[in-house]
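>>> how would this look folded up:
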Amino acid sequence: MAMIPMQAMFTAFIGQRRLASGPAGEVALTVKRTAPRPDEPIIIFDNGTGRSIDFDLRGRDEEVLARLAKLAQPPSEETAPPNEPRGRGRPKLGVVAREVTLLPRHWEWLSAQPGGASVALRKLVDEARRASGDKDRERQARDAAYHFMSTMAGNLPQFEEASRALFADDRRRFTGLIADWPADIRDHIVKLACSDRA
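Have a look, this model is predicted:
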């Protein structure tokens, strides 16, 4: 399972009804204590992405919470297999080396910048994040709403029309098209789609 950000929020549905919403541990324990029914599966969603996620619910409550807490921690150098050579970067600071492919003229420009290529790239990324922050948040909210919607409402009436309205950012038409959907599903879609406004 992938790492879980500390502030991440999750929502569990049983069939078409919202079962629980909150931090990973709270939602996991609620799901663990709920008896699933064959006709109403329990699905947990990451509110940040709108995608379903599986939690390992085996064992005692303390064991479940310990596994989730471990997933919320950034990987340390000690978790790397002992025989693997240590890579570049500063893992303790969260700096991780990855491959970037650029043309020679890009490398020349980067190496001529104060602090070298890594510092210049970090500055460029930070500037781009500041400049496009609102658009990125809108896109992430729309994508999260769509992922959730595809899983939970893909067979509901007017799904295709609602999807088009969502991506066209036609909020009035979108909310009108999903108005007759089950209340918990509809409300969660609207919450995810509008999270960029918060």
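>>> from here on, contacts and neighbour counts on C-alpha atoms
Fine.
>>> Specify the residue positioned farthest from the middle of the chain.
Within the chain, residue 112 marks the point farthest from the mean C-alpha position, 36.6 Å out by CA atoms, centre = their mean.
>>> show me where the protein has strands.
Here the chain has its strands, by DSSP state E, at 10-14, 17-22, 42-46, 52-53, 89-90, 95-96.
>>> let's see this one next to it:
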Amino acid sequence: MTSSFTAFEGERRLASGPLDEVALAIKHAGPQAVAPIVIFDDLTGRSLDLDLRGSDADVLARLARNSEPGKTSEAAAPTSEPRGRGRPKLGVVAREVTLLPRHWEWLNAQPGGASVALRKLVEQARRASGDADRARAAREAAYHFMSAMAGNLPGFEEATRALFADDRRRMAGHIATWPADIRDHVVKLAYSDRAD
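As a prediction, this is how the structure comes out:
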């Protein structure tokens, strides 16, 4: 899935697409902007800050450096503990899992041992709940965006309740008077990959 970002200048959608394109659109609009510009990650609905100093090439170089493979986020940063088991070249990382003794007994009795059994269980759960997980993530992204851009608009609380109740019609009624670009983006984040 390609990452998508959307920038808003006040209540108006300024740009949407890959981060480098949106960053340059913001940079070029900055001097003429009549309202604050905010950029959102469409996957999470959260806003982010970009360093837009320097030339277009400088901005693009910084974005490329920050998205290089192998860069770790704060949450995924390695600990100072010595490296244990795992197959880093294959992307396998050793982590600690806490289970009850009966769980360990069952896992160790499985063909391939605990690690193989856990990987199979995780993959099975991902397949079984994939649609529900995507729908939940979409609702959360829409909520984060709504909170930032529409928290003071009429009907926000009722729209939020309808969003989490997965009642699209009721939500549409509560956001009908919102600025069109904000309203359309909420609907896109919450429902674009799902059938009505």
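>>> Post the TM-score for the overlay when you can.
The TM-score (TM-score structural alignment, normalised by the length of structure 2) is 0.87; 190 aligned residues with a CA RMSD of 2.4 Å.
>>> What is the burial count for the aligned partner of residue 29 of structure 2 in structure 1?
Superposed on structure 1 with TM-score structural alignment, residue 29 of structure 2 falls opposite residue 34. When neighbours are counted by other CA atoms under 10 Å, residue 34 of structure 1 registers 12.
>>> mean offset of the helix ranked longest in structure 1 relative to structure 2 (after superposition)
With secondary structure taken from DSSP state H, structure 1 has its longest helix at helix 133-153. Compared with structure 2 after the fit, helix 133-153 of structure 1 shows a mean deviation of 0.7 Å (mean CA distance after the TM-score superposition for structure 1).
>>> in structure 2, what residues pair with that helix?
Under TM-score structural alignment, the match for helix 133-153 of structure 1 is residues 130-150.
>>> Which parts of the matching stretch count as buried, going by neighbours?
Buried residues in stretch 130-150 of structure 2, counted by 16 or more other CA atoms under 10 Å: 135, 137-147, 149-150.
>>> I'd like to know which of the residues you listed is nearest to residue 11 of structure 2.
Lowest distance from residue 11 of structure 2 to those (CA to CA) belongs to residue 149, with 7.7 Å.
>>> nearest residue to the closest one other than its sequence neighbours?
Closest residue in space to residue 149 of structure 2, ignoring its immediate chain neighbours: residue 182 at 7.2 Å, by CA to CA, 6 or more residues apart in numbering.
>>> any idea how far that neighbour lies from residue 114 of structure 2?
Residue 182 of structure 2 sits at a distance of 48 Å from residue 114 of structure 2 (criterion: CA to CA, to the nearest Å).
>>> who has more neighbours, these two?
The residue with more neighbours, out of residue 182 of structure 2 and residue 114, is residue 182; 20 against 17, by other CA under 10 Å.
>>> what do we get in structure 1 for that one?
With TM-score structural alignment as the criterion, residue 182 of structure 2 matches residue 185.
>>> who are the neighbours in contact with its match?
Shown in contact with residue 185 of structure 1 (CA atoms under 8 Å, 6 or more residues apart in numbering): 16-18, 152-153.
>>> what residue lies at the spatial centre of structure 2?
Nearest to the geometric centre of structure 2 sits residue 44, at 2.6 Å (CA atoms, centre = their mean).
>>> What residue in structure 1 is paired with that one?
Counting by TM-score structural alignment, residue 44 of structure 2 lines up with residue 49 in structure 1.
>>> Pull up the gap between residue 139 of structure 2 and residue 118 of structure 2, please.
Residue 139 of structure 2 is 28 Å from residue 118 of structure 2, where distance means CA to CA.
>>> what about the helices in structure 1?
24-32, 61-72, 104-111, 116-131, 133-153, 159-167, 171-177, 183-193.
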